[in-house]
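Enquirer: model this:
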Amino acid sequence: MSTFFAKANAVERKWYVIDAAGLPLGRLATEAARILRGKHKPTFTPNVDTGDHVIIINAEKVVLTGNKLDQKMYRRHSGYPGGLKETPYRKLMQNMPERAVEHAVKGMLPHNKLGAQMYTKLKVYRDENHPHQAQQPEVWTIQ
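Expert: Below you'll find the model as predicted:
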């Protein structure tokens, strides 16, 4: 018996919706990254994008434990000298909670072209409304 390798054109993709209300950011991000990579499938192949689409709703209700709201910083750089911008997560969660969740999930995906392809299958929304009802997403529960 030979080892199974998934073919990129033979992968069947499903849509999953995750409710982020009350979940810690890290646990939510690891589970979303796991689904995006396809590690929940028996046909997982590391060099092929076998993952599914993930819709995360209620991003504004995600929880950061401890003092991370005040101590953790979201950093970005313009590329120019002195161009480092720092935003505390408390402000980020008030203004753009979607970006905080996207940033956490993206950090848990591979840092290459395959990871960028996986990242395009992530959709994050501030509240419970999303425009992907036509895809008939299944609910994915996280303990």
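Enquirer: please count neighbours and contacts with C-alpha atoms only from this point.
Expert: OK.
Enquirer: quick check, central residue of this protein?
Expert: For the chain, the residue nearest the mean C-alpha position is Val105 (3.5 Å; C-alpha atoms, centre = their mean).
Enquirer: on the three-state scheme, it is what?
Expert: Secondary structure assignment for Val105 (DSSP: H, G, I helix; E, B strand; the rest coil): helix.
Enquirer: who touches the closest residue to it other than its chain neighbours in this structure?
Expert: Spatially, and ignoring its direct neighbours in sequence, Val105 is nearest to Ala29 (4.6 Å; C-alpha to C-alpha, 6 or more residues apart in numbering). Counting by C-alpha atoms under 8 Å, 6 or more residues apart in numbering, Ala29 touches Val101, Ala104, Val105, Met108.
Enquirer: the strands in this structure, which residues?
Expert: 15-19, 53-57, 73-77, 84-88, 122-124, 138-139 (DSSP state E).
Enquirer: picking that back up, among the contacts of Ala29, which one lies nearest to Tyr119?
Expert: Val105 (8.2 Å; C-alpha to C-alpha).
Enquirer: now do the longest helix that the chain contains against strand 15-19, angle only.
Expert: Longest helix in the chain, counting residues (DSSP state H): helix 25-37. Angle of helix 25-37 versus strand 15-19, following axes from the mean of the first three to the mean of the last three C-alpha atoms, to 10 degrees, is 180 degrees.
Enquirer: from the chain's centre, how far out does helix 25-37 sit?
Expert: Offset of helix 25-37 from its chain centre (C-alpha atoms, centre = their mean, to the nearest Å): 6 Å.
Enquirer: redo the strands of the chain as TSV? Include mean neighbour count.
Expert: TSV is the format used below for these (neighbours: other C-alpha atoms under 10 Å):
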stretch	mean neighbour count
strand 15-19	21
strand 53-57	24
strand 73-77	13
strand 84-88	12
strand 122-124	19
strand 138-139	13
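Enquirer: this one next, for a side-by-side:
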Amino acid sequence: MKKYTYSAKRADNQENWCVIDAADQVLGRLASQVAYRIRGKHNPLYTPHVDTGDWVVVINADKIRLTGNKLDQKNYYRHSGYVGSLKSQTAREMLEKNPEEVLKKAVQGMLPKNRLGRKLNKKLFVYAGDQHPHAAQKPEPVEIKG
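Expert: Purely as a prediction, here's the structure:
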């Protein structure tokens, strides 16, 4: 009898869709659970170098919470590459203008920084309201304990 460790292939993944409600969820805790799902760590076939995760749709991103003084103290930076063009926004400004980006950036920071991470990042869809255009994929609701 051979004894070996099974390594999942890309074709073994049954790409499920799930929808997560972000209303009254803490940003970091929600982002870690979303990254866990996208990465596929909930799946018994999890293999670190293969995409075995699910497609995730997050709704109500505008109702997300930040604890402590993070609304005013947390800054998001962007730079065009030109001298003197560093721009910054507080989390409060970011949530008012583009609430989807706050969660996308948090999840992106929890995924691998390589080719696989860029591929996994495309499996996340974030919407500010409670409507999403992915009803045809029949996403199953997932309860996040927060």
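Enquirer: TM value for the aligned chains?
Expert: The TM-score (TM-score structural alignment, normalised by the length of structure 1) is 0.98; 143 aligned residues with a C-alpha RMSD of 0.7 Å.
Enquirer: quick revisit: so which of the strands of structure 1 comes closest to Pro46 of structure 1?
Expert: The nearest among these, by C-alpha to C-alpha, is strand 53-57 at 17.1 Å.
Enquirer: and that closest one with strand 15-19, angle?
Expert: Using the same axes, to 10 degrees: strand 53-57 of structure 1 against strand 15-19 is 20 degrees.
Enquirer: so which of the strands of structure 1 comes closest to Thr43 of structure 1?
Expert: strand 53-57 (16.0 Å).
Enquirer: average distance between that closest one and structure 2?
Expert: By mean C-alpha distance after the TM-score superposition for structure 1, the fitted strand 53-57 of structure 1 averages 0.2 Å away from its aligned residues in structure 2.
Enquirer: from start to finish, how long is stretch 35-50 of structure 2 in a straight line?
Expert: End-to-end distance for stretch 35-50 of structure 2: 15 Å, by C-alpha to C-alpha, to the nearest Å.
Enquirer: against structure 1, where does that stretch fall?
Expert: Aligned using TM-score structural alignment, stretch 35-50 of structure 2 spans residues 33-48 in structure 1.
Enquirer: go on, stretch 120-127 of structure 2?
Expert: Going by TM-score structural alignment: stretch 120-127 of structure 2 matches residues 118-125.
Enquirer: kindly report the same for stretch 84-100 of structure 2.
Expert: Going by TM-score structural alignment: stretch 84-100 of structure 2 matches residues 82-98.
Enquirer: what's the spacing between the matching stretch and its chain's center?
Expert: 18 Å.
Enquirer: so which bits of it are buried?
Expert: Neighbour counts using 16 or more other C-alpha atoms under 10 Å place Tyr89, Arg90, Leu92, Met93, Pro97, Glu98 of stretch 82-98 of structure 1 among the buried residues.
Enquirer: and the residues you listed as CSV, adding distance to Pro24 of structure 1?
Expert: Formatted as CSV, those follow (distance: C-alpha to C-alpha, whole Å):
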residue, distance to Pro24 of structure 1
Tyr89, 14
Arg90, 14
Leu92, 16
Met93, 13
Pro97, 13
Glu98, 14
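Enquirer: among the residues you listed, which two are most distant?
Expert: Maximum pairwise distance in those, criterion C-alpha to C-alpha, is 13.0 Å, between Arg90 and Glu98.
Enquirer: that older thread, now, the buried residues of stretch 82-98 of structure 1 that are in helices?
Expert: Tyr89, Arg90, Leu92, Met93, Pro97, Glu98.
Enquirer: what is the neighbour count of the nearest residue to the third one once chain neighbours are set aside?
Expert: Residue nearest to Leu92 of structure 1 in three dimensions, not counting chain neighbours: Ala100, with 6.8 Å by C-alpha to C-alpha, 6+ apart. The tally of other residues near Ala100 of structure 1 (other C-alpha atoms under 10 Å) stands at 20.
Enquirer: where's the aligned partner of Gly68 of structure 2 in structure 1 relative to Lys14 of structure 1, distance?
Expert: Using TM-score structural alignment, the partner of Gly68 of structure 2 in structure 1 is Gly66. From Gly66 of structure 1 across to Lys14 of structure 1, the span is 35 Å (C-alpha to C-alpha).
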